[in-house]
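A.B. asks: Model the structure of this input:
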Amino acid sequence: MSEPTLKIRKAAGALGAEISGVDLSKELSDETIAAIRAAFVEHQVVFFRDQALSPERQVAFGRRFGPLNIHPYVSGMAGHPEVMEIVKEPEDRLNFGGGWHSDMSFLEHPSIGSILYGVEIPEWGGDTLFASQAAAYEALTPGMQATLEGLNAVHTASREYSSRGASAQKRKSMSVVEAEGAVGEFIHPVVKVHPETGRKALYVNPAFTVRFEGWSKRESRPLLEFLFDHCRYEAFTCRFSWAKGSVAMWDNRSVWHFALNDYPGQRRHMRRVTVDEVPAEARAAAE
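C.D. replies: Predicted coordinates:
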């Protein structure tokens, strides 16, 4: 069987590319997976059209990039705990993911990336915005870059998944539990060096970053608010318009995303798998 010829077309200046010429439901060769990963790393978010992915095939594709995450607060699909079904029913007011964020930074070892598949798409609306945090870092002055490189930030799920958090709000077709008690706080550098490219990116998160290490929330607020505003600047973004069978795969190490909630009275059904980071000590042991 001949190898598929991937065609890669840039989607915007800062990030994003559409890949065609591959069927993700098939068992792909190591060479094809390597080519997809290279495009993913280079462009930070990649898109595929006209795919037909069963939950099993989406899981199989995701596992080619690393172990899959089981979300601690959102129930997975029956029989496939790694698959998160993200559904907004016509009567739901809030969508899931409706604010700028990166996935899973509240974990000790955050995710590498997420793979989202469009099952049912509204007639209009429901696009997803993406923002390059590498471009955001590179646009800062050298003085601000030097200041931030000496900082770490505290990430936690306690706010977003509390009773008042947007992610924990009730939705008809999703089962989300509140983060009660001590859910943990984890420290990550504010400037993250991408392990595969060496490119630096900002790593703060409006959903999960609560303060800088060693700073109070009050002291942290002005600088965090500056960064949250800076990081979503239009020149750092691209926008993806979904269709049934579309796939988006983004790098949580250097990308924010925002699911627009602009399709009232319509249903939107997506399936997501998230690829976990393998801790350095585990990689060393495997080698």
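
A.B. asks: make it CA atoms for all contacts and neighbour counts henceforth
C.D. replies: Will do.

A.B. asks: now the strands: where do they sit in the stretch 51-200 of the chain?
C.D. replies: According to DSSP state E, counting those that start in this stretch, the stretch 51-200 of the chain carries its strands in the segments 84-88, 111-120, 128-132, 152-155, 186-189, 191-193, 200-202.

A.B. asks: Throw those into a markdown table and include distance to Arg211 and mean neighbour count, thanks.
C.D. replies: Listed next are the strands of the stretch 51-200 of the chain as a markdown table, based on distance: least, Cα to Cα, whole Å; neighbours: other Cα atoms under 10 Å:
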| stretch | distance to Arg211 | mean neighbour count |
| --- | --- | --- |
| strand 84-88 | 29 | 23 |
| strand 111-120 | 21 | 23 |
| strand 128-132 | 21 | 24 |
| strand 152-155 | 6 | 24 |
| strand 186-189 | 10 | 20 |
| strand 191-193 | 14 | 21 |
| strand 200-202 | 15 | 22 |
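
A.B. asks: I'd like the ones you listed as CSV, with distance to Ser241 appended.
C.D. replies: Supplementary listing: those in CSV, determined by distance: least, Cα to Cα, whole Å:
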stretch, distance to Ser241
strand 84-88, 17
strand 111-120, 11
strand 128-132, 7
strand 152-155, 30
strand 186-189, 32
strand 191-193, 29
strand 200-202, 25
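
A.B. asks: Which one, of these, ends up nearest to Arg57?
C.D. replies: Comparing the strands of the stretch 51-200 of the chain against Arg57 with Cα to Cα, the closest turns out to be strand 111-120 (11.1 Å).

A.B. asks: if I look at Ala153, how far off is Glu18?
C.D. replies: Ala153 sits at a distance of 33 Å from Glu18 (criterion: Cα to Cα, to the nearest Å).

A.B. asks: again with Ala280
C.D. replies: Computed as Cα to Cα, the Ala280 to Glu18 distance reads 31 Å.

A.B. asks: who has more neighbours, those two?
C.D. replies: Between Ala280 and Glu18, counted using other Cα atoms under 10 Å, the more crowded position is Glu18 (20 against 10).

A.B. asks: Another sequence for comparison is provided below:
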Amino acid sequence: IYPNVPEQPEVLILDTAQTDVRDNAIWHTDVTFLPTPALGAVLSAKLLPAYGGDTLWASGIAAYEALSEPMKNLLQGLTATHEFIKSFPLERFGNTPQDLARWEEAKRKNPPLSHPVIRTHPVSGRKSLFVNEGFTTRINELSDSESEVILKLLFAHATRPEFTIRWRWQINDVAFWDNRVTQHYAVDDYRPQRRVMHRATILGDVPFFR
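C.D. replies: Just a heads-up that it's a prediction; the model follows:
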């Protein structure tokens, strides 16, 4: 979906002058529509607005541990569907023939799939909430109405201020985060100023609950 740095194609360019990046102004965990979502990501600030453009991160571990025991028991063992098109809708990413072809190819390569609602970190063994407003569409084992209510509750709970940090960028700052147990939000409060970030995504593993 995004352009790349020509001399280093693994690095994506998030440039508000080139690409509509509103999909980042929502709480999300990167690419959870993949069978193996990113382990982590590295983000570097290349051009910043005079004000605004902060990034927030939220801890899925802190959010899980703050849940009541009955809620933890309800969620353990449940799975949720994650979909590419929830944050990359056709009406915003298919407006030219080239963009449409790229979007259709990305959609074909990334059909909806399921991950556990509670994810176990493969290194620490700690449990984390693993649903996000950017890509999660339903909890599979619940009815549509139950799923909608529970997801709304979890989206709101996971991003409570006490589980978050906020970073105010300076040029060439580098942020590195564990995508397996966090969500993030790029604050879209600086238009029409320009913001350019470079991002590299680190390959991940299959989410599991244990």
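
A.B. asks: about what we covered before: nearest to Ala39 of structure 1, of the strands of the stretch 51-200 of structure 1?
C.D. replies: Comparing the strands of the stretch 51-200 of structure 1 against Ala39 of structure 1 with Cα to Cα, the closest turns out to be strand 111-120 (13.2 Å).

A.B. asks: and the longest helix for structure 2?
C.D. replies: The residue-count maximum for a helix in structure 2 (DSSP state H) belongs to helix 144-158.

A.B. asks: which stretches of structure 2 form helices?
C.D. replies: For structure 2, the helices defined by DSSP H cover 60-65, 69-75, 90-93, 97-109, 144-158.

A.B. asks: ok, the most centrally placed residue in structure 2 to Leu100 of structure 2 distance?
C.D. replies: By Cα atoms, centre = their mean, structure 2 has its centre lying nearest to Thr29, at 2.3 Å. Thr29 of structure 2 sits 24 Å away from Leu100 of structure 2, going by Cα to Cα.

A.B. asks: cool, Asn179 of structure 2 as well?
C.D. replies: Taken as Cα to Cα, the span from Asn179 of structure 2 to Leu100 of structure 2 is 28 Å.

A.B. asks: Looking for the alignment partner of Ile8 of structure 1 in structure 2.
C.D. replies: The criterion is TM-score structural alignment: under it, Ile8 of structure 1 has no aligned partner in structure 2.

A.B. asks: can you count the residues close to Ile8 of structure 1?
C.D. replies: Ile8 of structure 1 is flanked by 17 other residues according to other Cα under 10 Å.

A.B. asks: try Ala146 of structure 1
C.D. replies: Counted with other Cα under 10 Å, the neighbours of Ala146 of structure 1 add up to 12.

A.B. asks: Please list all residues in contact with the equivalent of Leu129 of structure 1 over in structure 2.
C.D. replies: For Leu129 of structure 1, the aligned position in structure 2 is Leu56, judged by TM-score structural alignment. Leu56 of structure 2 is in contact with Thr164, Ile165, Arg166, Trp167, His184, Tyr185, Ala186, Val187, counting by Cα atoms under 8 Å, 6 or more residues apart in numbering.

A.B. asks: and with 6 Å instead?
C.D. replies: When contacts are counted by Cα atoms under 6 Å, 6 or more residues apart in numbering, Leu56 of structure 2 is found next to Ile165, Arg166, His184, Tyr185.

A.B. asks: how close does it sit to Phe130 of structure 2?
C.D. replies: As for Leu56 of structure 2, its distance to Phe130 of structure 2 is 17 Å (criterion: Cα to Cα).

A.B. asks: what residue of structure 1 matches up with Ile139 of structure 2?
C.D. replies: Per TM-score structural alignment, Ile139 of structure 2 is aligned with Phe212.

A.B. asks: ditto for Leu90 of structure 2
C.D. replies: Per TM-score structural alignment, Leu90 of structure 2 is aligned with Ser163.

A.B. asks: check contacts around the nearest residue to that match once chain neighbours are set aside.
C.D. replies: Nearest residue to Ser163 of structure 1, sequence neighbours excluded (Cα to Cα, 6 or more residues apart in numbering): Glu178, at 6.1 Å. If you count contacts by Cα under 6 Å, 6+ apart, Glu178 of structure 1 has them with Tyr161, Ser162, Ala168.

A.B. asks: quick one on the thing from earlier: mind checking how far the match of Leu90 of structure 2 is from Gly181 of structure 1?
C.D. replies: As it turns out, when the distance is counted by Cα to Cα, Ser163 of structure 1 lies 12 Å from Gly181 of structure 1.

A.B. asks: Now name the helix or strand holding Ala35 of structure 1.
C.D. replies: Secondary-structure assignment from DSSP states H and E places Ala35 of structure 1 in helix 30-43.

A.B. asks: That helix aligns to what range in structure 2?
C.D. replies: Residues of structure 2 offer no counterpart to helix 30-43 of structure 1, counting by TM-score structural alignment.

A.B. asks: now for that helix, which elements pack on it?
C.D. replies: Helix 30-43 of structure 1 is packed against no helix or strand, with contacts defined by 3 or more Cα pairs under 6 Å, 6 or more residues apart in numbering; DSSP states H and E.

A.B. asks: Tell me which residues are up against stretch 143-161 of structure 1.
C.D. replies: Contacts of stretch 143-161 of structure 1 with the rest of the structure, by Cα under 6 Å, 6+ apart, involve 106, 165, 167-168, 178-179, 185-191, 208-213.

A.B. asks: Which residues are in contact with the residue mapped onto Thr182 of structure 2 from structure 1?
C.D. replies: Residue correspondence to structure 1 (TM-score structural alignment): Thr182 of structure 2 is matched to Val255. Taking Cα under 6 Å, 6+ apart, we find Val255 of structure 1 in contact with Ala131, Ser132, Gln133.
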